[in-house]
Structure formats: structure tokens, C-alpha cells
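K.L.:
Could you work out the structure for the sequence below:
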Amino acid sequence: MVNGFDFTDLAPAGVLRGTDGEVIDGILEIADARFREVEDSLAEGNRLRAEAHASWRGGINYVSELVAVEGHAARPGLRAPQIGALHAIAAHWSLSKDPAIIVMPTGTGKTEVMLATLVPELRKGGVLPDEHAMMIDWPDQLFESASFKITVVHGENKYSFHECQLDLVEWTPAGNEFTFKLKAGSEVETVFKMTLVPEGEAQGLFYSIVRVEGPDVSIEAFNKTDLAVNFFATNPPLVRLADGSQLSGEILLKPREELAEVYDQELIAPLAWGDTLQNQESRWKDGALRPRSIQQKFIEHLEQGPSAFIIDDDDAGESADIVAIEDGEQTITVTLWHCKYSSGAAPGNRVKDLYEVCGQAQKSTKWTWNFPNLVAHLTERETKHRAGRPTRFVRGSLDRLVVLRKASRRKYVVFRVGIVQPGLSKAGIENDHLAILGSTSLFLRTLTNHPLVVISS
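P.N.:
Below you'll find the predicted structure:
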């Protein structure tokens, strides 16, 4: 930099060579100087250099948040921890394509960092992505706060987040609409339809949401109460697709690269299911234990292992069908198990069943972010939402779980997620089904550092 000019931005006219040089009174004197003009090839190289240099300007531009004296954001943008995390991700990807874990404290904005690593696409054509949907869930921003709270209101009744869930009802790849269901407790089910609106017909948003079936309910969140249809219009649910992308309203977030991965068939662990009724999933229904159900049979299998806690968390709002916790000297291992009944009479490879149970596995990852939050959820379920059970604890107790939560401050907590599907046959499983398992496994490895566990027939 000389007198305010950056000579890296100037094209050289030629090459000056000499045997010796000395600066005298600010003037460079060169002995035996010879000057040669730039050759055409060198000039072309310089042109390409200049073009490349110019192309990088503004190419990487993380806008930082500017906070006013009053405390509000005068300019929206990324906070310092988010910018630091994004640079760390970029540094990792420049050397490796392996999954990595970015550790960020609660409240620093993990969702925005995750979204910033994806490629956004605005769906202006009114058409859904041509991919199968794995799951639907509440919008991610609800979980950014350590003290998030959501309540579904129906008449005089209120249902906490711990007894509410969203489920896909119908999704057609490359269609223009899909339906989803809000379930609150065991009494309330309301179905909504989200339609993508073409650009020429859109008035503001490129999507619309209407209630098509069930009672009109309201949602309390963000310190206000509004009709559920209005809540979802401003906070659209998150739909995760089989290719690793996710749709929120009209915004499709796609991975920067193809993330295809085929699950290793040898990792699938078959069980002998004996007299299990493969069309019975829940172990507890209508106030009675079902001894030949899939969940009960798998719990009996877990009881032969080292789990200090085996918890039946089945029902709307669950973290998983079964939560198994091992308490080691230095490590607490939590496994969230998701069971799926068979839609056929005999074991097979039914892709619909596989999409559903893999979607449940992906949905449960929000409970792997924080062990105390999971314990708080299980406490709420045991004390207020047993749904007729004498207890949700098959092994262990709530008092012991609270003690373990306190001990977790001194231990390393590992989370795993598994699916249990006796309707899935390990023998002769097709590559398409291994790809579904592989996509889910890669997603789980990215978030938990552990692959999907698969139990089959």
C-alpha cells in the first residue's frame, strides 16, 4: 500500500529488473535497470487474476448483528458466536467431507448456524419438492430458548408441549399441497392443509394454511395466544425430506452437496419375535398392558441388558416409544427407541413403514441436545401424563432419575437413536430401503456422532 493505492489491484505494464537497488530520499534507484513490456500471455494471466480477484468480492459475506444503545438490533445479522461457528465449519469442509459437531452454548443461535450452512431455495412455482417426506415437526425456533413453552388450547382444556405432537397425514412428491395433524392429548386431533401458491397468485406469502378437519384450537407461544391456523401461517412447521433437505413454508433448505449414504446391511440386528403380534405396537392401551405387543417384547429384551432406566414414553408428545439409560462410571448413555408395527401380516420391507419410523427417529433428535431437558420432559410425563399407567418406569424410578440428572454435570452424556421394526426383514432388503436408513443414519451421526441402530426380524 503506497500513498493510499493498493498495487495488487493494478495491472503491471511490464517487468523491471536490475542488479542492485537502494532507496535514497524516498526514491528507489536501481543499477543496470532493464524494462520489458508484459507479453500477451502474461497480460492474459493478469486479466484472469483480476477477474478471479473481483469475483471473490462479496462472495463470502457474513453480516454481523449491530445492537443499538437501547438494546434492540439496529441491524439484523449474525452474532459473534454464530460467525465463529460458520468459519469453523468452512475450515473443516475445506479439509474433509466427514460429519463434524459444532458445540455451541444454549441461546447462542444454533438454528441460524445450521440454516446458514444450507442452500436456500424459494419455491415460487407452487410445487412441492419431488422427494418423500420423512417427518414433520414444530418450527426449530421454538427450541432455541432453554425455557421454551408451548400450550395447545381447546375450550377450557390446555395441553402442554409434552402431550402434543405434529404428524404428516398426506404428502405427494411434486404435488402442490400436503396435510398434517396436530394431536393434543388423546382427545384432540385437528388436520391442517398447507398449499404452495405460484408466484403470480401469491399475495405476500407463497403458501397458505387452512384447517380442514377437527376442532378449532389455539396455541400459546412467544407470550401470546392465537388460533393454530394463524400460528402456523407465521411459524410454518418443518418438513424434513429423504434427501436431507427441509421445507419450512415456501423456503427449501438443501444440503450443499449430495449426502447419499447406504446403510450397511450387516449392522442390522435381527431379533426372534416369537409370538409377538406384529400389528400391535403400544404396550399400554385402554388401561391395560398388552403382553404380546412389539413394545413389550422389546422392553423384555432390554431388561436382559445393562440399562439402569427403562421408561415407556409412548403417546402424543413422546421423546421416543422407549427411553433406555445406562449409567456408567464416567458416561451416561441414552438410547431413544422407536417401534413400528407392521402394516402386513408377515415380515417384509414396506417402504411406508420405514419412512414413518425413520421420520420418528429424526424427529426425536431435539431431545438429544440437552439431558436435563429430557429429564424434565420425562418428569412431566410421569407426574402428569401417565395415561392410565401406574408408572412409566419399567426399571428405575423418578427419584433416581433426578439424582442422575445432577450427576450428569460430572459425566459425559452420549445419545443414540434406534428403530425397532419386526416388519423389516434383514434378508433380501432392497437398496432403496438401505438408502432410507442411510439418510437417517447420516443425519443422526451429524447431530449425535452416532449412527442409527436398527432392530429387525
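K.L.:
hey, let's count contacts and neighbours off CA atoms from now on
P.N.:
Will do.
K.L.:
how deep is the residue lying closest to residue 120 once chain neighbours are set aside tucked in, by neighbour count?
P.N.:
The shortest distance from residue 120 to any non-neighbouring residue, by CA to CA, 6 or more residues apart in numbering, is to residue 253 (4.5 Å). Neighbours of residue 253 under the rule other CA atoms under 10 Å: 20.
K.L.:
Need the three-state assignment for residue 253.
P.N.:
strand (DSSP: H, G, I helix; E, B strand; the rest coil).
K.L.:
That one contacts residue 117, doesn't it?
P.N.:
No: contact criterion CA atoms under 8 Å: residue 253 and residue 117 do not qualify, at 9.2 Å.
K.L.:
before we move on, back to that, and the residue nearest to residue 120, how far from residue 123?
P.N.:
10 Å (CA to CA, to the nearest Å).
K.L.:
mind listing what the residue nearest to residue 120 touches?
P.N.:
Counting by CA atoms under 8 Å, 6 or more residues apart in numbering, residue 253 touches 115, 118-121, 245-247.
K.L.:
one more time with 10 Å
P.N.:
115-122, 240, 244-247 (CA atoms under 10 Å, 6 or more residues apart in numbering).
K.L.:
Please give the structure of this sequence too, so both can be compared:
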Amino acid sequence: MAQSQGYFQEINFFPILEFDEEKGDISIATAAVEQLENDLKAGYNHRILVRTKDKRSADRLYNTIYHPHFSKYNPVLVHSDIPATDRTAAIRALRDGASRIVVCVDMFGEGIDIPSLKIAAVHDKYKSLPITLQFIGRFARSSEGLGAATVITNIANDKLNESLQELYAQDSDWNVLLHVLANREINKELSLQELAQGFDSALLHGMTIQQLRPKISMIAYSTNEKKWSPDAIYNVFDPDNCFITINNDSGIIVIVEKLDSNIDWTSFKGINNTNWHLHLIYWNPEIKMFFINSTNKSISDTIAEALFAQSIKINGENIFRCLYGIKRLMLGTIGLKSAIDGPIRFRMFAGIDIGNGIAESQKETSYKSNLFGVGYSGKGKVSIGCSYKGRIWSKWVESIDYWINWCNEIASRLQNEEINTSKIFEGALVPEIINERPSSVPYGIEWPIDLDLINDSSILISRGPNDYSIYELDIKLTTNSENGPIRFSVGNNIVSEEYELYISNEECEFKTIKANGLMLKRRKREYKLAEFFDEFPPRIKFVDQSMLEGNLLVRMTSTPPAFNLDRISTWDWSTVDIRKESQGMQHDKQSIQYHVIQSLIASDKYCVIFDDDDAGEIADIVSIVDAADRITIQFYHCKYAHGDNPGARVADLYEVCGQAEKSIKWCQEPPTIIDRLMKRESSRAQSGGTRFEIGNVRKLREIKNKMRIFPAKIEIFIVQPGIDSKAITDDMLRILSGTGSYLMDTYSIDLQIICS
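P.N.:
Below is the predicted model of the structure:
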């Protein structure tokens, strides 16, 4: 190791956190000069090297920041467009100490190799990781009396932060070499790096903790032991065939094991198969549990016995406690064992047979063997599987720190003695094949396979020579009746097609009833849209909270809780035509949307108010509040009234409730909200307009940077002035309770209603 042998010194990595990219450069420069002044006071004759991506950026930084603000240190500019005599004079001034700041593009190509250049102000990342390593390596070279080097950059910048993460993952040397000087917020961003620093990375022989991406799985054990014996792991694994590293402070052991095995088709000893196993052990003494994740399913008990004098594996019926609290659980498989008429038999249920599996599991002669399902935790989608033998798993592949947090969260359920596992299937969703359309009113429809979340051009709808991105189109119901045809359209104000779903004899078909030649392009394939829906049916939601995909119906097994009337607020709509929804490009002052926007502006608390109305919208209005340590994003779904005056029309709620439920998907990855808004603004700008009522693209970039550090809270509002708050019927409350329950179950969002 070059660092351990003294060739390199430790580097102080000084990250700053400036979310406004236009302020980031001055923040980096200010921090670099402060570091220079501190080093000079400490007796170190240091210089600053300002790193930027190109000559244009170098000129800008020199002329607008370093020369006007820090002329005390006589900054010099060096790049290939500067005359050779001036470059030579600048480098001489730098060597002599007449200048203490150099702004450059390529320090190597420009011949800048001055040992006292010990402060790097990195405004832009290098194009490749090897050059980044070479650059930082120059600063890390040891030289007596020079002191430690410092690298300063803005990790709120996506590209610079990606470069830093890539650097950490490249070589374990950098975990030792880069000493992070960070405040609380930045420590949160670099938590995985901090975890890695608790290990002796040399023992992984060049591999890093950040490079390990285990499948999320574990076997849990309880123990009352106050101490463990981590060194006993060497009695289980052969050190000659393993990389073993231990983080005693965090209670974690990582083993990477090499296993050679014979090949079936030859007895020649010189050829064999080489496999690698990963073993993770995590002990949390505070909850008296430890967890083992191993790609070798048979070794967990051996590891447990070596590390702890006493422990008990959690298995049997108690293992199914891990399913507790999962909302809208949709089981994919159920494995049962039974002892009817002789030996124990195993039966597996999947797909439309899940209902039979649940029924069988309730019989005294059956017991659960294993199962897997997906659902919601109130914080988003989850997947979970478990076996009575003790293993619990998810379909995710994640980092080690994610796995640790997941183990702790599952443990809280495993230890809950109040969970009754015999009732674990209550509320589970069961699919069934139907022969006719459901006798309920459809009120919402969504693209299949989450197409509406796509922000690039990988999915296109075309008509002739014209292509439309998926985010420029809407899919929406065109009929809302209890027994009539189920029809919907795809399109915008330029192109549109209408379709009908036919169901009979356990089969379904989508037919185009108003054709316009639309084609869908996906992964080098082209479909007529009706053919695409035959293969990937859209999801249709009904007022009884059942959901239909093709002819596969999932019914809710429980009644949603009553809607909280405190979440209904009334506004004054006396100046508004409640049958006019959108303000349009002309900002119609009588429209519902205009009235809402003006009310938000008057509150003076928003940094962004965005008119997203039109096909492909997230919501009619998206507003953002930028607080000190939290981002709040609000979706306002506006809908026109079906009458001239407020009343008790249930039809006023159908479409807008469907829109509110559809928008919940954006909670999966809040930064994609910002990406979508920027896409939408770019499209609007091409016609000479803007969607911003408050804010701009620069502010959106700042918000996106900040969302990487601070949590984003989503709030959803339905705006329907056609509802008379004093005349709401039971049917209307039934729809509101269904939508409210869906938002709460999935992402813990309280639906709010604004009406008359």
C-alpha cells in the first residue's frame, strides 16, 4: 500500500454543501482561500490549484471570482490560449510565491508540478476516474515540512458527488487516504464511507465495502450474550481462502470466501470451478439480536455457534411476523405443508391459485412453509419473502448499510409478541379471473408497468412521422358507469385514440373504437396501442376499490376507514366560473386553476409554483416549499364542476380522485418530479412561454440537489369547487375514503380537499 509505506500523506477532504449551483463556485473559492490562510498561519507555504473543466470555465472563474475577490493572492490563469511567455511567467510567479492561486484546466499538460500546491479547489470533475486518481495522487505525495493536502468541492453537485462515490469504490486505499472533514448533514451523505472506514480495508485485498452489493436476506438469532467472539470466525473459515474484515465498533463481520470444486466432465486436477461466497454478520446488542446473510445457505448455524456461546434461531410460525403492517399485501407464492393421510406433503400456490392457498393455510392440518409478496409500508413499495426455517428476504440488491437498517426494521416485528400470525393474511389481496366487467363505476386508469414515470424518450407514441414522448400524453377514462362499456383514450390536444375493454368467457380484448393510427415504440418494438394493451393491460380502479388488469380482478377485502372531515376546507369561489378548470396560456382569471395559483402566490411561502396542466401532467399545479431542512412538494389536482353551482354530484369526484391516486407514483423517486418539471418547461419554452408562476429552472436544480440530502415530503390536494361541503353524500364520502386510504397505505399521505 503506497499510503501505508509513506509515499502518500493523508488528504483532508473538505466537502461543502451549496445547493444553488451558481453560488457553488464562490463557496468553493471562499473555502479554499480560508484553508490557504489557515495553512499559512500554521507555517505551511501552500498554494491553491483551481480545477475547472475547460478554458471557457477557467476564464470565467478567473475573471468573475478569483481575480476580483482574491487579488491579495495574485491569482494567475494558465491554459493553452494564454501566450507561452505569459504562461511561463505565471508558473514562475507560482513557484516563487508571488502568486498563491493558479486557475487551470489540465495541470499535467500545462507543466504545473509544484509540491507546494496543496489545496485543490475542484469546480468540475475530471472526465475519467483514472485522471481523478492521478490528480488527487499529486496532492497526496509526501514531502517533509509541507503538511497535509486539502481537496475542496461541492458535493451538492450531482456530478461531483458521483465522482467522489466512484473514487471511494475504486480502491480501498482511498478510504484511508481521504480524511473527511464534514458537518452533520454531509456525514449523512457519506454514511457508507464512514461505515467503510471502520474496517481494515487492506484485509479485503483491494476490494471495498462500497463495492459489495448483497441480496437483501438474513437469518435472525436472539441472544442475551454481552460479548461476542469475532476472532472465532477464523475457526469457521480458512483464512488462506478468504478475505475477512471485522468492524468491532459496528458489530459487523464481512467474509468473502473462495471455493473450488471439481468439474463433472474430467478427473484432471488442473481444472476446477471457482465460486465466491459472501457472508455478512451484524450484531445489535441493544436489541439482543444478530443477523447472518450468507450465499451459502447451510453455514449460518455454524457461524452463530462460533460467535456466541448461546443463541436461538428465530424460525417456525414466529417468522411470519415479518409480514405484519404491510398494507395491500399481494402474495405471489404460498408454500404449505400438510400431514393429511400419511406423510407430510408440500403444496405450492401461485397466481390465481393464491386464494386457495390462503384458504388452505387456515386449516388445522396445514401450516405455512414459505411465501413471497409485495405491498406497501406507508413509506413506499416493499417486497418480502420468508420461510418457516428462518430465512427472510427481499428482492432488492443493496448496500451493506441498507441491509443493516433493513435487519433492524424487521427485528422490531419479529420481537413483537402481540402479532397474531394466524391473522397475517387478513386483508391480503387475491387476484381472480372474471367473465364479465365488474358491477362498479370505474374512476381511474393508469399506464401499465409505470410508463408514466419515464422521463426520457425510451417510450414514444407515434402518428405518421410525428413522435410524442410518453410524458406528453394522457391516458384517461371516457366513460364512468356502473354497467356500461369501459372506455378510455390516449392522447393530447393534437392526437388521440379511444379504446374499449371487452371481457367474456375468462378472456379479454382491447379494441380501438376511434382510430387515429397511433403506434407505441418500446425497446425496438412497435405496437398498435390496442395490441400493446392486450399484452400489458392498463390498471383500472373502481369506486369499490377493486382493481382490474385485463380480466384479472383484485378486490379489497376490507372497508376503508371513514374519510376525516377535518381534511376538507372551503374557499371563496365567488369570482370564479366553477365550470372552467384551466387558466391556459392566456391565464384566464375566471378559471379554477388561476384562482388557486393566485392564492398560493399570496401566501408568500413558495419558491416554485408550476403550471403543469395539460396531457402528461403530474398535477395541474405543482408547488414547492424550501424550508431549512425539508422540501415540501404539493400536488394540486383541479377539476371543473358538472353544474353551475356547488352541489352533491358524485361525478364531480370520479376523475379527480383517479388523478390524485395516479400521482402517488411520483413519491417513489421524488427527484424524478424535478426532472419531469424541467422536461415540461423545456417543451413549453419552445413555444415561447413558461410554466413557472414563481421560480425558474435554476431553482429546480437547486431543489434537486438539496433533495439528495434532506427529506422530501409530498402533499396532495383535490380542488373541486363543485362540491358543497355541507351537502356531501355517503357515495361521495365512499370515494374520498377509498382515495384517502390508498394515499395513506402507500406513502402515508393525508388527502386534503378544497371545495365550496
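K.L.:
so what's in contact with residue 253 and residue 123 of the first structure at the same time?
P.N.:
Contacts common to residue 253 of the first structure and residue 123, judged by CA under 10 Å, 6+ apart, are residue 247.
K.L.:
burial count for residue 149 of the first structure?
P.N.:
15.
K.L.:
The second structure: which residue goes with that one?
P.N.:
Mapped onto the second structure by TM-score structural alignment, residue 149 of the first structure lines up with residue 458.
K.L.:
Look at the residue nearest to the spatial centre of the second structure and tell me its secondary structure.
P.N.:
The C-alpha lying nearest the average C-alpha coordinate of the second structure belongs to residue 669 (CA atoms, centre = their mean; 4.2 Å). When classified by three-state DSSP, residue 669 of the second structure comes out as coil.
K.L.:
How much space separates it from residue 704 of the second structure?
P.N.:
Separation of residue 669 of the second structure from residue 704 of the second structure (CA to CA) stands at 11 Å.
K.L.:
okay, and the common contacts of the two?
P.N.:
Contacts common to residue 669 of the second structure and residue 704, judged by CA under 10 Å, 6+ apart, are residue 712.
K.L.:
Might you calculate how far stretch 37-49 of the first structure sits from the centre of the chain?
P.N.:
49 Å (CA atoms, centre = their mean, to the nearest Å).
K.L.:
Trace residue 560 of the second structure over to the first structure, please.
P.N.:
Aligned by TM-score structural alignment, residue 560 of the second structure pairs with residue 260 of the first structure.
K.L.:
Its match: what's its closest spatial neighbour, skipping adjacent residues?
P.N.:
Spatial nearest neighbour of residue 260 of the first structure, chain neighbours left out: residue 439 (6.4 Å); criterion: CA to CA, 6+ apart.
K.L.:
So what's the residue count around residue 387 of the first structure?
P.N.:
For residue 387 of the first structure, the neighbour count with other CA under 10 Å is 18.
K.L.:
What of residue 235 of the first structure?
P.N.:
Taking other CA under 10 Å as the criterion, the count of residues near residue 235 of the first structure is 17.
K.L.:
Could you pull up the contacting residues of it?
P.N.:
By CA under 10 Å, 6+ apart, the contact set of residue 235 of the first structure is 138-142, 228-229, 248-249.
K.L.:
mind checking how far the counterpart of it in the second structure is from residue 386 of the second structure?
P.N.:
Under the alignment (TM-score structural alignment), residue 235 of the first structure pairs with residue 536 in the second structure. Going from residue 536 of the second structure to residue 386 of the second structure by CA to CA gives 29 Å.
K.L.:
What of residue 644 of the second structure?
P.N.:
The spacing between residue 644 of the second structure and residue 386 of the second structure, counted by CA to CA, is 56 Å.
K.L.:
try residue 277 of the second structure
P.N.:
Taken as CA to CA, the span from residue 277 of the second structure to residue 386 of the second structure is 21 Å.
K.L.:
just residue 699 of the second structure next, same as before
P.N.:
45 Å.
K.L.:
Measure how buried the nearest residue to residue 461 of the second structure once chain neighbours are set aside is and give me the count.
P.N.:
Leaving aside its chain neighbours, residue 461 of the second structure sits nearest to residue 520 (4.6 Å; criterion: CA to CA, 6+ apart). When neighbours are defined as other CA under 10 Å, residue 520 of the second structure has 21 of them.
K.L.:
And for residue 131 of the second structure?
P.N.:
Other residues close to residue 131 of the second structure by other CA under 10 Å number 13.
K.L.:
and whichever strand or helix holds it, which stretch of the first structure?
P.N.:
Assigned by DSSP states H and E, residue 131 of the second structure belongs to helix 129-140. Helix 129-140 of the second structure corresponds to no residue of the first structure when matched by TM-score structural alignment.
K.L.:
Same question for stretch 34-54 of the second structure.
P.N.:
The aligned range for stretch 34-54 of the second structure is empty, by TM-score structural alignment.
K.L.:
The second structure: which residue goes with residue 250 of the first structure?
P.N.:
Under the alignment (TM-score structural alignment), residue 250 of the first structure pairs with residue 551 in the second structure.
K.L.:
Just list the residues touching its match, thanks.
P.N.:
431-438, 501-509, 537.
K.L.:
one more time with 8 Å
P.N.:
433-435, 503, 506-508 are the contacts of residue 551 of the second structure under CA under 8 Å, 6+ apart.
K.L.:
One more: residue 532 of the second structure?
P.N.:
Contacts of residue 532 of the second structure (CA under 8 Å, 6+ apart): residue 520.
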